[in-house]
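Engineer: can't give you the sequence, but here's the structure:
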């Protein structure tokens, strides 16, 4: 399969590197010139608790004119720029090119749909964790399951084929007939963890060490649950609050992606996470004061 990864950050490099171990032709697309050049010159280094491996049969580029039409595009850019990042790479999108978003937050499907047809889009979530250490070097911090599905809930041949390709490359993958429920499940976890850790500079597990942060987590997720019910989203987890706390325990020493963004003075995805709960709540006539407060406080930190 010919695969392009749009956004060669920590997660893009992880998936691109793993998929290139098989018989796939993989292209990493990014605007960071030093990163791209080092991958092409020395290979991509993936480290984990067992050591490191150097992936040399992956190609990186800034210019997509040399790639040609691909079978699959994995979108791993920041949710805030999904549509802006897709428009310049329309030259590699053919009639049957699949575009898979495994990004955080809400709105990515709609942003992709503004550039290509809905029939080309599939969606999902990932439980993997990865950190970019330096150009062409990442650390695979946590392994998990990749969940993918058709937006219209069908179980198609193309989604089955994609699962087989991912599985052959040692990416544990399952298919869901409720991909929107899966996306909302992960959204609620991010709603409960990301902004609070970014504001307090606590690691995930430390949120449960303080009554105040645990209470904020509970209320933020509860507001999200209320909005999801109004939208008639069928959630996967029966108790999203407890599930979020479980994720905190399982990733106890992790710095959330939003905390990393704040530390590195990067723009966060707050509008697609807590901000999305606020916007959807307004549409449904549901008040979400804690998520509004968290959203506004993160915006202030971004300005500073």
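Structural biologist: Structure received. A quick note: this is a predicted structure, and the numbers were derived from the prediction, not measured.
Engineer: From here on, just use CA atoms for contacts and neighbour counts.
Structural biologist: Noted.
Engineer: Just want the most central residue of this protein.
Structural biologist: Nearest residue to the geometric centre of the chain (C-alpha atoms, centre = their mean): residue 103, 2.6 Å.
Engineer: surely it meets residue 81?
Structural biologist: No: in this structure residue 103 lies outside contact range of residue 81 using C-alpha atoms under 8 Å: 11.3 Å.
Engineer: what's the closest non-adjacent residue to residue 125?
Structural biologist: residue 102 (4.7 Å; C-alpha to C-alpha, 6 or more residues apart in numbering).
Engineer: That neighbour is in contact with residue 122, isn't it?
Structural biologist: No: with contacts counted by C-alpha under 8 Å, residue 102 stays clear of residue 122, the gap being 9.2 Å.
Engineer: hold the first one in mind and look at this next one:
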């Protein structure tokens, strides 16, 4: 089975490495030639919860060299989805399955807008992974992975993708309600990611302080309310408890949004809390915590270059804020 990984970031590299180790023919589709060359030259080193291993990596930024594959896994940042699909559309043929395992809302629709909605499978993964450097990834934690038809129901192709991933060591279930799963993961990400990024703390810190826990819970409850207004059946208190559990279970993890902030990269705030805020306005459901978190992360990104890391010598007399 030929598999293309569109987006060789932390999750994409981890999935691709396990699939390659299991004997699948995997090619990584990078955004540019320099990244593709680095990956092809070094291969992939995976370390973490299951020990360490190395696999060679076929990589290119030119999808026309690859041609149609049986399965394309999209693992880019959510804001890059459409651009990446246009760039690498040559790997999608009449029989290609395209599965997304990304954060946030809008990925299924963005992919469908390029290759046609009938080819797209929705998915989520709670697999924890961080890039340590070119060709080096840390598999930080296990987590549930789901795949399914965005329109609902169980299909043979979703079961096939789940089986391929499971055989490679990524336990995956084909589910009839993948859209509900996407919103459920969105709710947990909305409660955890932005707070860790703003406060620059690991996940577990949020569960240890009443102030941070209150904000986490509010963001989750708001997301569940917005989902219900859109016809997505989410139970708020069950998700609140799950978010608390995730924060505790992944206490030492650096969230993907915090990793982006620390590396000076663009975050997925618009596709997570920002998407909740937009959907809230469309449905008339208040979501002030998500709105505030989205604005604050955007403001932090906009002012990154002007951030004060230490007070330094006084610049002048203090005014009202001095």
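Structural biologist: That came through, no problem. All values reported here derive from a predicted model rather than from experimental measurement.
Engineer: Let me see the TM-score of these two.
Structural biologist: The TM-score (TM-score structural alignment, normalised by the length of structure 1) is 0.96; 303 aligned residues with a C-alpha RMSD of 1.5 Å.
Engineer: What's residue 225 of structure 2 aligned with over in structure 1?
Structural biologist: Per TM-score structural alignment, the equivalent position to residue 225 of structure 2 in structure 1 is residue 226.
Engineer: Please tell me how far that match sits from residue 286 of structure 1.
Structural biologist: Separation of residue 226 of structure 1 from residue 286 of structure 1 (C-alpha to C-alpha, to the nearest Å) stands at 8 Å.
Engineer: Which stretches in structure 2 count as strands?
Structural biologist: For structure 2, the strands defined by DSSP state E occupy 2-6, 25-29, 44-48, 53-55, 58-60, 71-74, 97-100, 120-125, 128-133, 136-141, 145-148, 172-174.
Engineer: on average, how far is the fifth one from the matching bit in structure 1?
Structural biologist: The one in question is strand 58-60 of structure 2. Following the fit onto structure 1, the mean deviation recorded for strand 58-60 of structure 2 is 0.9 Å by mean C-alpha distance after the TM-score superposition for structure 1.
Engineer: which residues are contacting that strand?
Structural biologist: Contact with strand 58-60 of structure 2 is made by 26-30, 32-33, 36-37, 39-40, 43, as judged by C-alpha atoms under 8 Å, 6 or more residues apart in numbering.
Engineer: Try it again at 7 Å.
Structural biologist: Counting by C-alpha atoms under 7 Å, 6 or more residues apart in numbering, strand 58-60 of structure 2 makes contact with 26-30, 33, 36, 39-40, all of which sit outside it.
Engineer: who's in contact with residue 73 of structure 1?
Structural biologist: 3-6, 98-100.
Engineer: Between which two of the residues you listed is the distance greatest?
Structural biologist: 6 and 98 (12.7 Å; C-alpha to C-alpha).
Engineer: neighbour count winner among the two?
Structural biologist: Between residue 6 of structure 1 and residue 98, counted using other C-alpha atoms under 10 Å, residue 6 has the larger neighbour count: 25 against 21.
Engineer: just to revisit the earlier point, please convert the contacts of strand 58-60 of structure 2 to TSV, extending it with neighbour count and distance to residue 89 of structure 2.
Structural biologist: Converted to TSV, the contacts of strand 58-60 of structure 2 look like this (neighbours: other C-alpha atoms under 10 Å; distance: C-alpha to C-alpha, whole Å):
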residue	neighbour count	distance to residue 89 of structure 2
26	24	16
27	23	14
28	28	14
29	28	11
30	25	13
33	14	17
36	20	17
39	23	21
40	18	21
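Engineer: Tell me the one of the residues you listed nearest residue 115 of structure 2?
Structural biologist: Residue 115 of structure 2 lies nearest to residue 29 out of the contacts of strand 58-60 of structure 2, by C-alpha to C-alpha, at 16.4 Å.
Engineer: Now check that closest one against structure 1: what is it aligned to?
Structural biologist: Aligned counterpart of residue 29 of structure 2 in structure 1: residue 29 (TM-score structural alignment).
Engineer: next one: residue 212 of structure 2
Structural biologist: Aligned partner of residue 212 of structure 2 by TM-score structural alignment: residue 213.
Engineer: For stretch 140-153 of structure 1, what is the distance to the chain centroid?
Structural biologist: 10 Å (C-alpha atoms, centre = their mean, to the nearest Å).
Engineer: For that stretch, list every residue counted as buried.
Structural biologist: 140, 146-151 (16 or more other C-alpha atoms under 10 Å).
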